[in-house]
Structures are given as C-alpha cells and as structure tokens.
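> Sharing a sequence plus its predicted fold:
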Amino acid sequence: MNENIENTPEIPEIIKIKCEGIEALFQKYITKLADPLNDERNKNNFSIMDISALANIKIDCIYKQENNEEIYNLILHINPTIYKKLNNDTEKKKRIIDIIEFILNRIKQAFNIEKINFQIEQQISYEQILEPKNTLIINGIKGTPQYTFDNFIVDTSNELAYHYIKNIAENKLRDGLTVLLYGPTGLGKSHLLHAMINEMKQHYEGVVNFYTGEIFFSEVMDAFRKKETYIFREQQIEADMLIIDDLHFALKKANEGFISFYNNILNERINRQKWTLLTTDRHPEDYIFDIVNDTVKEYYETLIQNNTDIQTLNLYIPVRDGTTIKYKLHASFVSRLLSGMVLEIVKPTFMAKKRFFWSRLSSKYLNKDYRLTEEENRLIDIFISEVSSDFRYLNGIVNKVGFRILNEKISLKEALIQSIKDYSNFEIDDIIVNRHVEEKSLKLIIEKLLNGLPYTYERLFSTKRINPELKKIRDLIFYILMEKYFYKQKQLAQVFNTDITTIWRARKNIEKIIEKQQDEETIKLYNKLINNVYN
C-alpha cells in the first residue's frame, strides 16, 4: 500500500449537512486541505479520505442540481472504500480525478481563493489509489486468530448457524441479508463471527466494520457529541459488511435517538442488499427490560400518564407488571432485526461439551499422542454432566485442570478428581476411581437417555425381576452405551452386577432388530433414546 494512503489524516469534524450551511463547512474543508500543501514537510500527505468526505457532502447540495446522473452515481462511490471500488479501471480513475478537481474548483471560485493550488494530478497520482495487496479492510475488531471454523465444535445445537456463516465467509451467497444469531452467552456466536473474518482475510475484497454492541453504542453517542453523525452513518452504510456482536448491550442503553439512527442505517443496508450480521443473547421479541436509561424511563412514564399512543413510538413499548413498568422492544424495530436470516444457537449436547473439553485440554496441556484411559473417560463424563453449558465457562475449567497438571505435576486422573470435587457434589476417593464413580457416570447418562420417557433408572436396574417391556428398554440402553458411549461389555457387567452373556445377548438382539427393521415399536423407542443422546 502507498505510504501516503497508510498515513492518511483523520477525517475532519463533520456537522450534519444542510444546504444553507454548506459554505461554513466548506471553509473548514478548505483550511484542512490547504494546510498540508502550505507546509513543505507535509506536502505529499494530501488526504484521499478528506476528498472522499468532501465529495459525499456535495452530493445532495450540488450534484443533484447538476442533473448529471452519471457523475452523481460515480460520486456516490467516492468514499474510504475507494481502493476496492476503482480496482484497475484507469478510465474511471481519470474521471474521478476530474470530478474531484471540478468540486475543488467550485469551492475556490465560491470563496475566491486564488492562492490555493491543489494540484490534483500531482498530489493524487494513479499509484496512490491503486487497490492494496490486502483487499479486506477491517475497521474495529480485526478477528481473533485462534477462532477458526476448524476448531468450532459443530453439533445439532449450532450446525445450521455454522454452515450459513461459513457459506458467507466462502462467498457462496450472493445478495446480502441481515443475519441475526441469537442464543445464551458463551455458546459460540462470537467464535463464528471471528472465524468468518479470519476466513475472509484469505480472499474477500471489501470493507468490514466490526463492533461489539457496547463499542457501537459508544461510537454513535460520540458521533452525536461531536456532531459527526453524517460521516459515521455513511461509513456504516457504505461498508460491504457491518457486524455488531452482542447488540443487546447497546439496546439496554439505547434511547430514541440511537434507535432512530440505527434504524436508518439498517434500512439503507437492507435496501442495498448488504450483509449485516448481529448477535443477541435472546430472540428480540423476548426482550423485556426491567431497567432502562433513566431519561428514557422518565420519558415513557410521562407518556403513559398522558395516555399517549405508544404504538407511534420507535424504541420501547411500556408494559405494566403490577405496579412496575417494564419495557419491551417495539414490534417495528424487531421486524427489521428479523428481516433476513434468523439463526438460533441453543445449549450444546453432552457430546459437544465433551468434545470441546477434550479438544481444548489435549491441545493445550497434554502431549498430542495422549490416549485417555477408561477411568479418565468416565471421570470426564461425570465432570461434563455437572458443569455449565457455557463454552467460555468450560474453557476456564479446562485452563484450571491444565494448570493443575502442569503446576502440581499430577496426572490427568488426579486433576479431574480434584476438579469434580470443586465443581460438583460427588464424594470421590483421591486415590481410587472406584465402582461408585463408574456407576455415577452411567446413571447420569442413562437418566439423560430416559428423559421424557415414563421410566426411571431405579426401576430398570433394580435387582427385582422386570417385565418384557422394561427388559426391552434395558437392552436398548445397553446397546446404546456400547455403540454411542463406547462402554465395554465387561464394564457394564461389573457395574450392573450381571454376567457378560446377558450384556452380549442384549446387544445381539437389538442389532438384529435394527438391521432388519422388524419391530416397529422397538425401532421407534430406539429413535427416541437416540434423540436424547444428541439433545
């Protein structure tokens, strides 16, 4: 990239444009643009960004009156994304330079500033506006390198979101949409966004603005304070992709001005079919705020007292909850958030949590060829069943287990036993992983398999004789434990105090039924149990 472009000065202060105030604003621009030329040390630092902003401002106030649609449309594309827009079209570059020169000449004529010599051809050479080697320009968050699609744990809880975001990153989808990812915190929404950015760096051409909800809210408020909302709005609209992670943090602080401003940006991006990716911790229709900005709260309470028609409001609708007033998002605003693709990420399955835990632990704290023992595998089952589904929380536990292994010089088994003590109510012997632990692990898994069915662990595995119906369920569970959880016949026989032949016979019976599809009722029951494995 040309050094002059890399060292581009900040865009000068912009006020909201009105035609009657154009001359005062242009005076600021002339001073700004003239300073580098009047200072020999900065002679070659003429700002393309300044010219871009200037050209954008001239659109409504001058070029619509010129009735030259070709020039008007061309000017619309002069902005900080100029590097991408021009590509290698020499003729277009020449036309743009001519247009910029025309604009500046109009300014000089208006203010009779003959001493200023902008020397457009000299200061803005074709080389200065060539597309840089890295054609993905990222403003804001750059994308955390360790988040990739390869290390994202995919299962039924998130697979649709995963494949859709991956398709965006690989440029397989044409028209841009508003994409909303929602679900509880810590389930991988941010991971997907960062993975997308990291993938796009390899081949994507364009400008991406990437914010957290808090930073976006802060930037908008800062633009209001500095009277720079025009340029900030244009930057968000012109960007090829706008990403706001954890938008709910902004919504909790928002006021009417913010929502109106954001609505304007979102509507324009929808009309232009540009990608806008948002994440929230729940479905927008479910947002009920107990506490909002004090000014907003006072404003709405006044409206309620005056019996104002709340359907005309843009941000919140007050809701009475006894003597308390709560707030929910206005339906018109929600509809815009839901106008494109809505993707839910739910709590991960047991197996997804286990894969996450083991992949992080083995890659960071164990040798790459480490192999789990049966005892360690059972301990991990207990541990995963007890802890939160939040991947961030689980990652913190991984770090704690790993630290114990490295710092205390103990085995993985010992570290797991200690961690189970920390995070659960199990009573575990420090030295021996005994049959009690094995049974605890199996009981948790079996109770999960029986979820939603009219059977209990105690009833199925009591010492009393059971009827044929319960025996069929028990045989199915033995089969699933061996096929899906990789328990061995000997392990199951020891825990349930039965002989290996009983376990073997159960497995063979179910295998035969599944293979030949000969018992519709058993197949249906098997499918219910399998669904519980992955939910």
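Thanks, I have it.

> From now on I want contacts and neighbour counts done on CA atoms only, so please keep to that.
Fine.

> ok, Q146 - how many residues close by?
11 (other CA atoms under 10 Å).

> Now do the SS call for it.
coil (DSSP: H, G, I helix; E, B strand; the rest coil).

> how close does it sit to L192?
11 Å (CA to CA, to the nearest Å).

> In contact with K328, which residues?
285-289, 316-319 (CA atoms under 8 Å, 6 or more residues apart in numbering).

> Buried residues, stretch 246-255. List them.
246-255 (16 or more other CA atoms under 10 Å).

> Quick check, E447 in contact with T456.
Yes: between E447 and T456 there is a contact under CA atoms under 8 Å: 7.3 Å.

> More neighbours: those two, which one.
Higher neighbour count among E447 and T456: E447, with 16 against 12, using other CA under 10 Å.

> which SSE is that one in?
helix 435-449 (DSSP states H and E).

> quick revisit: just send the buried residues of stretch 246-255 back as JSON lines, with secondary structure and distance to Q123 too.
Below are these laid out as JSON lines (DSSP: H, G, I helix; E, B strand; the rest coil; distance: CA to CA, whole Å):
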{"residue": "D246", "secondary structure": "coil", "distance to Q123": "42"}
{"residue": "L247", "secondary structure": "coil", "distance to Q123": "42"}
{"residue": "H248", "secondary structure": "helix", "distance to Q123": "45"}
{"residue": "F249", "secondary structure": "helix", "distance to Q123": "44"}
{"residue": "A250", "secondary structure": "helix", "distance to Q123": "42"}
{"residue": "L251", "secondary structure": "helix", "distance to Q123": "44"}
{"residue": "K252", "secondary structure": "helix", "distance to Q123": "47"}
{"residue": "K253", "secondary structure": "helix", "distance to Q123": "45"}
{"residue": "A254", "secondary structure": "coil", "distance to Q123": "43"}
{"residue": "N255", "secondary structure": "coil", "distance to Q123": "44"}
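
> Alongside the first one, take a look at this:
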Amino acid sequence: MSETSAAHTWNLILEEVRRSISPKIYNTWFLPIKPLLLDGMVLTLEVPNEFFLSHLESNYLSPLKDSVRKIIGPRAKIDYQLSTDDYKKPGKLKTLRSDKTQDKPDRQSEIKNPFVIPGIKKVTIDNNLNPSYLFENFIEGHCNRVARQAGLQISQKPGDLFNPLLIYGDTGLGKSHLLQAIGNAVHVNHPKLQVLYTTSDRFTNQFIQAIRSNTTNDFAMQYQNIDVLLIDDIQYFSGKAGTQEIFFHLFNQLHQGKKQIVLSSDKAPKDLKEIDDRLISRFKWGGSLELLSPDYETLMAILLAKCEEKQLHLEESIMETLCLNLKQNIRELEGIIVNLKLQSTVNGVQIDSKLVKEVLTSFSNRAHKEVNIESIINIISEYVKVPVNSILGKGRTRNVVQARQLAMYFSKKFTNKPLSMIGAAMGGKDHSTVIYSCEIVESLLETDRNFEELFRKLEKLIVKTLGVK
C-alpha cells in the first residue's frame, strides 16, 4: 500500500490512542511518530531516536498495540525505523504524498535489534565503544602487561587466540578500558567485523525485554551475528538462571563459529558464586588473566599521562604523595586529578601538599596510612611458616631466602621507606641487596607459576590485613 494509506491509517490509530492517555503523553510520545508504510498487516513507523522508542515501548506499548489491532486487525504488527534526522518537535501529522516508485522495506532484513529494544530495523549495531579507550593510552606495567599483550594479539587476530579471554581484578584497575581498547583496535584492524561492548546488566535487561515482547529468538539471532563480543562485569550474572542459560547457548554458538569473546569480572572464574558450572568451565577454555594493583613506577606513568591529558602541572613531591597513597584504584586517581584541576581552576587556589591531603582525605579515609615494615614481615612469616628471626638472619635455605626477598619487595611496594631503611630492617642488609631481591622476585613472577600464585596470595593478604592502598 502507499504512504497515503499509512498516513490515513495512522491518523485513525492516533484518534484511538488519545482516548486512553493524557494530552501531555499524547503530544510528547505519539505526535512525533511518522508513518512510513502499511504493507498488509504490518505498519512501519519512524521514531526520532533510540531513547524515544525505548521509552515508548516500555511505557505505552499496550494502548498502541490495542489501537493498531482495532484499526488494522487482530493480527496486525508494528515495525520501527529510526529517523535519519534529528529529533523533531511534535506537530500535527500531515498526509504524505504517494510515491509509487518508493521501494518497500526488505522484510528479510528486518531483524529486531535488542541493543535498543526489540522491533528496530537497524542494519548496523552501535558498538557502544568509548573512542577514548585505546591501547595507546592504556599504560603498561608489570601489573597488566600480560593482559594488555593478549588484548593486542586478539585485536590483530580475533577468534584465533585466547578465546574466550577473561580479564579479572579489583575495581578501578582498567578492565573496562582494556575491553574497549580491544574493541576499538578490532574496529580499526578489521572494519567489516561486527563489534559490541556491553555490560552484564544491560545484557540481562535486554533479555528481560525480549521475554516481555516475545522476541527472544530475535534477541539470540542478533547476538549470534556479532563477531567480537565484549561483556563487562559478568559477576552480575550471579543468581540469574535465565540469563545464564541463554548466554550459555550464545557462548557455544559464537565459540563454534570462531567469534571472539572477551569478558571481565572482579573475581577469577573459580571464585565466581552462583554461576552455572558449565559457564565456569567455558570461561577457562581460553585465558584468565588478572589485573593487579599498579606498582609505584606504573602508577607514576599513569599519573603523568593523566596530567598531560588534563593539562595539569603538579610538583614532583605532590605526584609522589599521590602515587604512594593510591596504589589500588586507577579510577580513583583520575577522580582526584579532576578534583584538583577543578579546585585550581574554579577557586583559583594553588595545588600544594595541603590541598592534596584534603582531596585525598575526601576520597578515602585510608590516605596517608603508614604501613609498617615489621607488619609485612610478620604477615609473610606466618603465611609461609618461616620464623621472623630466620627472615632477618643470614640463612640461605630456599624457603628462607624466598621469604626474605618477598618481604623486601612488598616493603618497597607498600611503604614510603628508602631502600637503605628497608635493608636495615631486614637484619642489616644494604640497599643493593634490596634492589637485587626485588629483581629476583620480578624475574620469578615471569618464569615460576607456583611462585606467582604465592606472590598473588601474599599481596592480597597484605592489602586486606593492613588496609593499604
């Protein structure tokens, strides 16, 4: 049928709709809609934008469906298209001119899009990527080197290596940045591939909407068309059996099709609670890589990059104070930089040590907490079952030497003490011994899996016990 028939039918539908809703709702959420085509029992409508459609179907779908079926017939259906123009102010609907040469919409291509709401005809999916999250501005250090390199390899050959890749670690260490850096790099290296970044919460909400609108098949089909799927915070799938079930089947479909899957979590797969064992086993198929708290040098590099980005100059002593007090949360560091910039610009105050302490205190009550070398030694001694006097002595057995080296390394990482003082606290060693011990620890982390596991457990124990940042 012609556009004229669509416009006439839509005017009749509007008359029905306005009987069941308030004038304000009618003017805001129905008048901006434009009828495009009436093809049998299918009415195609153009809506201004994604938000508009999401709100319309979430709140006013019932009166709309009732009116459409009353005017067109009980088997009538609605299809949607997004407007190519900007949002238009509500106005009276005008009857459109008939254009006999107008092509009808391709019925086969009208796959419903769960990324907005079921029902949109949209060939290209918005990848949801933040273009500022790139590998180039993801500062590499020992804490994240392996994960970053794995991400780079994936972006060059998606679906070939580390599939799936699960990146886990505490909040604020760069998991979301790394996931989106992978997506942005794939988009550049392989522009024809369909990339999607989403969160577990958004995935769940889309699935719920698909159930409500009886379009779960369309939901699954759209996800199966994705070449690189990036899902953040999968720990929030916990306890959601329906979401886990559909994701399990989706995972299998994508993996069998050699489509790349990258996930993030705040815990390692084995520590995820109320997640189906079938999913846990699949998370382990590729690689599970942990992002750790950055060391002093990496944090300083991140701070320098952030200051350059924000065009903020800080004295070296102030930068040292920030790095020594914010060792766990890069996101928190960025927030503090923004806060300092705001204080400096708006209030016209100089960024000095006093202001930095005030800002640090407002972000965390742990700021400037002194960590004692003796406390670190005691924690290591108790965990590895090596007496404190052995760690401080001159014993050369393997377990004693290793405990001593770990104590020196963590004392350097978690305290604001010079190397000479750390050495003196370790039974009168000099600073060169501390440097050598730290180098040994870093070397073992890269070559000895058992040592790395011990190191990670001790690091978490020290952080938890002493409340260090």
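That came in fine, so what should we check first? Bear in mind the structure is a predicted one, so any value in this text is a computation, not a measurement.

> Need the TM-score between these chains.
Scored against TM-score structural alignment, normalised by the length of structure 2, the superposed chains reach a TM-score of 0.56; 340 aligned residues with a CA RMSD of 5.2 Å.

> following the helix holding E447 of structure 1, which helix or strand comes up?
Criterion used, DSSP H and E; the element after helix 435-449 of structure 1 is helix 457-460.

> helices and strands around that following helix, which ones?
Counting contacts by 3 or more CA pairs under 8 Å, 6 or more residues apart in numbering; DSSP states H and E, helix 457-460 of structure 1 is packed against helix 435-449, helix 468-483.

> on that earlier part again, put the buried members of the contacts of K328 of structure 1 into a ChimeraX selection.
Per 16+ other CA under 10 Å, the buried members of the contacts of K328 of structure 1 correspond to this ChimeraX selection:
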select :287,288,289,316,317,318
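
> now the counterpart of H187 of structure 2 in structure 1: how far from I510 of structure 1?
In structure 1, H187 of structure 2 lines up with K201, judged by TM-score structural alignment. Per CA to CA, K201 of structure 1 is found 50 Å from I510 of structure 1.

> These two: which is more packed in?
More crowded of K201 of structure 1 and I510, by other CA under 10 Å: I510, with 21 against 18.

> Just the element for the more buried one, please.
helix 500-516.

> and after that helix, which helix or strand comes next?
helix 520-533.

> which helices and strands does that following helix pack with?
Against helix 520-533 of structure 1 (3+ CA pairs under 8 Å, 6+ apart) you get helix 435-449, helix 468-483, helix 500-516.

> What is the aligned counterpart of S200 of structure 2 in structure 1?
S200 of structure 2 maps onto G213 in structure 1, by TM-score structural alignment.

> oh, I was asking about D218 of structure 2
Per TM-score structural alignment, D218 of structure 2 is aligned with I231.

> Report the mean deviation for the helix or strand harbouring its match after fitting onto structure 2.
I231 of structure 1 belongs to helix 229-238 when elements are defined using DSSP H and E. Compared with structure 2 after fitting, helix 229-238 of structure 1 deviates on average by 1.3 Å (mean CA distance after the TM-score superposition for structure 1).

> any idea how far L193 of structure 2 is from Q256 of structure 2?
Taking CA to CA, one finds L193 of structure 2 at 17 Å from Q256 of structure 2.

> Show me which of these two is the more surrounded one.
Neighbours of L193 of structure 2 and Q256, each counted by other CA under 10 Å, are more numerous for L193; the result is 16 against 10.

> Contacts only, for the more buried one.
By CA under 8 Å, 6+ apart, the neighbours of L193 of structure 2 are 186-187, 226-228.

> And V42 of structure 2, by the same measure?
Going by CA under 8 Å, 6+ apart, the list of residues near V42 of structure 2 reads 76-79.

> what separates it from F135 of structure 2, distance-wise?
In terms of CA to CA, V42 of structure 2 sits 46 Å off from F135 of structure 2.

> go on, L229 of structure 2?
18 Å.

> what's the answer for F247 of structure 2, then?
F247 of structure 2 is 28 Å from F135 of structure 2, by CA to CA.

> cool, E442 of structure 2 as well?
From E442 of structure 2 over to F135 of structure 2 (counting by CA to CA), the distance is 24 Å.

> quick one, which of those two is more surrounded?
Using other CA under 10 Å as the criterion, E442 of structure 2 and F135 rank with F135 on top: 20 against 13.

> K354 of structure 2 - how many residues pack around it?
That count, for K354 of structure 2 with other CA under 10 Å as the rule, works out to 11.

> How far away from the center of its chain is the helix or strand containing it?
Assessed by DSSP H and E, K354 of structure 2 sits inside helix 353-363. Relative to the centre of its chain, helix 353-363 of structure 2 is centred 28 Å away, using CA atoms, centre = their mean, to the nearest Å.

> Ok, stretch 527-535 of structure 1 next?
With CA atoms, centre = their mean, you get 28 Å for stretch 527-535 of structure 1.

> Ok, stretch 299-312 of structure 2 next?
On CA atoms, centre = their mean, the centre of stretch 299-312 of structure 2 falls 22 Å from that of its chain.

> Just the buried residues of that stretch, please?
For stretch 299-312 of structure 2, by 16+ other CA under 10 Å, it's 299-300, 302-304, 306-307.

> swap in stretch 24-33 of structure 1?
Buried-residue list, stretch 24-33 of structure 1, by 16+ other CA under 10 Å: 25-26, 29-30, 32-33.

> between those residues, which is nearest Y423 of structure 1?
Comparing these against Y423 of structure 1 with CA to CA places K32 closest, at 61.1 Å.

> so that closest one is in which element?
Here K32 of structure 1 is assigned to helix 22-38, by DSSP H and E.

> Having no further points to raise, I will conclude here.
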